[in-house]
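[1] sequence plus predicted model, see below.
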Amino acid sequence: MDLVLTATPPTETPSSIEDIEENFSLLDDWDDRYRYVIELGRKLAPMTEADRGDVNKVQGCTSQVWLAVRTEGSGEAAVLSFSGDSDAHIVRGLVAILLAMVSGRTAKAILAADPIALFERLGLREHLTPQRSNGFRSMVDRIRRDAEAAAR
C-alpha cells in the first residue's frame, strides 16, 4: 500500500498517535518516514508569538523548540493540552509526534506514558543525530515536569 504525502494546511486536525504508528509501519524506507515526520510537523497549528517566548523555550535542544501547556483541573486528573513549534522541519515533526501522544491527556496518563519507547519503536533514534535524540529527551523531560506540576 502506498502512502501519498501532500502538503496540508497547518489547521488540519493533528493525527492520533495510533494513526502515526500505523503509517510508520506502512513506510518501508527511512526517506519516506523522514518525509512523513516533516509532513506531521506541517500539520501543527501555529503557535502565537506570546507562546514563542523564553518561558516556553525548551532547553537542551540544538534547534529552537517551544512547548506551551494549558491545564484544566488539578491533581492527577488535570488535563494538559500542549502546543509546540520548532524552527527546524524535522524537529517540528518530532514535536507533532510527541504532542499526539500526550496532549489532551491527564497528568496521570502523561506520567505513565513512555515517549522514549515510542521514539525507539518508530525507529527514530537510529536515524537521527544524537543531538536530535537528546533534544527529543529534553522535550519529554519538559512535558513530564509540566505533568508533575499539574498533578500536585
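    Thanks, I have it. Everything numeric here is computed off the predicted structure, so don't read it as measured data.

[2] can we go C-alpha only for contacts and neighbour counts from here?
    Fine.

[3] can you give me the buried ones in the longest helix seen in the chain?
    Using DSSP state H, we find that the single longest helix of the chain is helix 130-151. By neighbour count on 16 or more other Cα atoms under 10 Å, the buried set for helix 130-151 is 132-140, 142-144, 146-148, 150-151.

[4] next: stretch 31-45.
    In stretch 31-45, the ones that count as buried by 16+ other Cα under 10 Å are 32-34, 36-45.

[5] mind putting those residues in CSV, distance to residue 122 and secondary structure included?
    Written out in CSV, the entries for those read as follows (distance: Cα to Cα, whole Å; DSSP: H, G, I helix; E, B strand; the rest coil):
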residue, distance to residue 122, secondary structure
32, 13, helix
33, 9, helix
34, 11, helix
36, 12, helix
37, 11, helix
38, 14, helix
39, 16, helix
40, 14, helix
41, 16, helix
42, 19, helix
43, 19, coil
44, 19, coil
45, 23, coil
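
[6] ok, and here's another one to check against it:
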Amino acid sequence: MIIAEIQEEIVDEFSMFDDWMQRYEYMIELGKSLPLIDEPYKTEDNIIKGCQSKVWVHAELDNDKLVFTADSDAIITKGIIAILIRAFSNQKPQDIIDANTDFIDEIGLKEHLSPTRANGLVSMIKQLKLYAVAYQTQLN
C-alpha cells in the first residue's frame, strides 16, 4: 500500500471518533501495536532529539524498503510514533522523502498536543525522513 493510502486510512479511522479523549485512547491503543525496537538498539544514538519523552527509532533496509521499529517511555508519544511508523515503514526511502505529512493536520493531531509534544512530533517526522535520505544515498 502506498503512503498516501495509508495516511488516508489513518484520517478515516480518526474521523470515527467524536472527541479528542476518544482519539487519545485510540492513539494509546495504536502505541500498544507498535513494532517494538530491539533492546540493543535502545541507545543514545537512536533517541530522537527534540522530544520531551524518550523516543527510540531504528531503521533498516529490507528489499529496498525502509523498516522502522520504535519505542517510547510515554504512552501518548508511543501512539504518535506508531502512527508515523504505520505511514512510513515498509516504504522505499525516496517515497518517504517525497511524502507529505498533511494527514497529521487532517486528524488535528498537532493542534491537540502540548507545544512540547508538537515539537516532538515534528522531530519524529524529521528523523524518519533523515533516515530515508541516508538510506536513499546508499541506494544511489
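    All right, it came through fine. It should be emphasised that the depicted structure is a prediction, and the values quoted were computed from it without experimental measurement.

[7] residue 59 of structure 2 should be in a strand, yeah?
    Yes: checked against DSSP: H, G, I helix; E, B strand; the rest coil, residue 59 of structure 2 lies within a strand.

[8] next, count neighbours for the aligned partner of it in structure 1.
    Structural alignment places residue 59 of structure 2 opposite residue 69 in structure 1 (criterion: TM-score structural alignment). The burial metric for residue 69 of structure 1, expressed as a neighbour count using other Cα atoms under 10 Å, is 16.

[9] three-state assignment of the residue nearest to residue 69 of structure 1 when sequence neighbours are not counted?
    Counting by Cα to Cα, 6 or more residues apart in numbering, residue 69 of structure 1 lies nearest to residue 82, which is 4.5 Å off, once chain neighbours are set aside. Per three-state DSSP, the local secondary structure of residue 82 of structure 1 is strand.

[10] translate residue 82 of structure 1 into the numbering of structure 2.
    Residue 82 of structure 1 maps onto residue 68 in structure 2, by TM-score structural alignment.

[11] hang on, isn't that match packed against residue 46?
    No: in this structure, residue 68 of structure 2 is not within contact of residue 46 by Cα atoms under 8 Å, at 11.5 Å.

[12] looking at those two, which is more packed in?
    Applying other Cα under 10 Å to residue 68 of structure 2 and residue 46 shows that residue 68 carries more neighbours, namely 24 against 17.

[13] quick one, what contacts the more buried one?
    The contact partners of residue 68 of structure 2, by Cα atoms under 8 Å, 6 or more residues apart in numbering, come to 35, 57-60, 85, 88-90.

[14] tell me which element the residue nearest the centre of structure 2 is part of?
    Using Cα atoms, centre = their mean, the residue of structure 2 that lies closest to the mean C-alpha position is residue 84, 2.2 Å off. If you go by DSSP states H and E, residue 84 of structure 2 is part of helix 75-88.

[15] what helices or strands is the following helix or strand past that helix leaning on?
    Per DSSP H and E, helix 75-88 of structure 2 leads on to helix 93-98 as the next helix or strand towards the C-terminus. With contacts taken as 3 or more Cα pairs under 8 Å, 6 or more residues apart in numbering; DSSP states H and E, helix 93-98 of structure 2 sits against helix 115-139.
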